[in-house]
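> What shape does this take:
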Amino acid sequence: MELLKSRGGAAVPVVPEDWSYIALGGRHRTEQISSNVLWAGSLWGVLHLILGRSWGEKGFLTVNLESGEHEFHAIPSRPVAALAPVKVIAGDHSKLRRRVREVVQEIPGGIKGKIVRLRLEGAFPQDLLALSR
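Sure thing, here's the model as predicted:
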């Protein structure tokens, strides 16, 4: 059985029967390929919320190597606030800080415990660094 020829890597020949369990990575959802070959999924589980595509629940697998039994354990996702892009003027750090504060204050319930996606159009990298000061 040939598995995993992605991201420019070489194909890796694998005989699943030679292994108790084969854990595959690099996909955002858990998927069983055969009885002992599984894509593990993602603990982050954020990208699908931001992009609007669902890849299933986030979580992790536990595997009993002797019996071959496996179990998926779902973990809660943090809420995501994906905000509309905000146009800013490059180089005006105080105005940029003020605009970010205004937009963030509009999020219902605030930002505590949330993942916030805010795209700033027109800002240079040095403008973004100024936000951390």
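> make it CA atoms for all contacts and neighbour counts henceforth
Will do.
> Number of residues surrounding P13?
10 (other C-alpha atoms under 10 Å).
> ok, for it, nearest residue in space, not its chain neighbours?
E2 (4.7 Å; C-alpha to C-alpha, 6 or more residues apart in numbering).
> Can you get me a residue count around that neighbour?
10.
> wait, it sits on I33?
No - judged on C-alpha atoms under 8 Å, E2 makes no contact with I33 at a distance of 12.0 Å.
> what packs against the strand or helix carrying H73?
Assigned by DSSP states H and E, H73 belongs to strand 70-74. Where contact means 3 or more C-alpha pairs under 8 Å, 6 or more residues apart in numbering; DSSP states H and E, strand 70-74 is packed against strand 59-63.
> For the comparison step, fold the sequence that follows:
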Amino acid sequence: MSLTLADINAAVRLAMPGITVVGNDFITGNPDDCAYVRITGGGPPSEWSSVAYPAFQVVIRSKLAATAEAKGNALIAALHGKTEFMLGSTRVVKCLADQSTPWYLGPDESARALYSVNFTLTTSL
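I've put the predicted structure just below:
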């Protein structure tokens, strides 16, 4: 079982159609309406079983704050509480959002709105 950034990116792309999703950080050349996914570690794995708790962050940016916020809310609606699915070769028992609404991070250097949504997974063999 090895959860990868590519596996999470694929799930986020399905949950937020119409927005470019990249790994770890924005780079020059990404469109204004874009998101990046970053694996953030999560809690320690179980000492006694195959259960683990990986976590990830999705930062969404857009020229319009309402667009970024709406994409974040759509992501929460799609993934929060989702159970028994696969991310690549990893069995996800449960996916929970770490907050109820997207968190506004402020504008970037080009005045695009940034919002963050964070999730914790429960995985097992």
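> Tell me how they score on TM after superposing.
After superposition, the two chains reach a TM-score of 0.27 (TM-score structural alignment, normalised by the length of structure 2), with 56 aligned residues with a C-alpha RMSD of 4.7 Å.
> Identify the residue nearest L120 of structure 1 in space, chain neighbours excluded?
L120 of structure 1 sits nearest to V86 (C-alpha to C-alpha, 6+ apart), 5.0 Å away.
> buried residues in the longest helix anywhere in structure 1?
Of all segments of type helix in structure 1, defined using DSSP state H, the longest is helix 93-105. Neighbour-count burial for helix 93-105 of structure 1 flags H93, L96, R99 (criterion: 16 or more other C-alpha atoms under 10 Å).
> Next one: the first one from V100 of structure 1, what distance?
Taking C-alpha to C-alpha, to the nearest Å as the measure, H93 of structure 1 falls 11 Å from V100 of structure 1.
> Equivalent analysis for R117 of structure 1, please.
11 Å.
> same deal with K87 of structure 1?
Relative to V100 of structure 1, and taking C-alpha to C-alpha, K87 of structure 1 is found at 10 Å.
> got it, and D127 of structure 1?
12 Å.
> number of nearby residues for the nearest residue to K94 of structure 2 once chain neighbours are set aside?
Closest residue in space to K94 of structure 2, ignoring its immediate chain neighbours: T83 at 4.3 Å, by C-alpha to C-alpha, 6+ apart. Using other C-alpha under 10 Å, T83 of structure 2 has 15 other residues around it.
> okay but T83 of structure 2 is in contact with V93, surely?
Yes - counting by C-alpha under 8 Å, T83 of structure 2 touches V93, with 5.3 Å between them.
> and for the two, which residues touch both?
Common neighbours of T83 of structure 2 and V93, counting by C-alpha atoms under 8 Å, 6 or more residues apart in numbering, are absent.
> any idea which helix or strand comes after the strand holding H73 of structure 1?
strand 80-82.
> other SSEs contacting that next one?
Secondary elements touching strand 80-82 of structure 1 (3+ C-alpha pairs under 8 Å, 6+ apart): helix 47-51, strand 115-117.
> Packing partners of the helix or strand just after that strand?
Next helix or strand after strand 80-82 of structure 1 toward the C-terminus (DSSP H and E): strand 86-87. Secondary-structure packing of strand 86-87 of structure 1 (3+ C-alpha pairs under 8 Å, 6+ apart): strand 120-121.
> how many other residues sit next to A113 of structure 2?
23.
> swap in the one 10 residues further on?
Residues within reach of T123 of structure 2, counting by other C-alpha under 10 Å, total 23.
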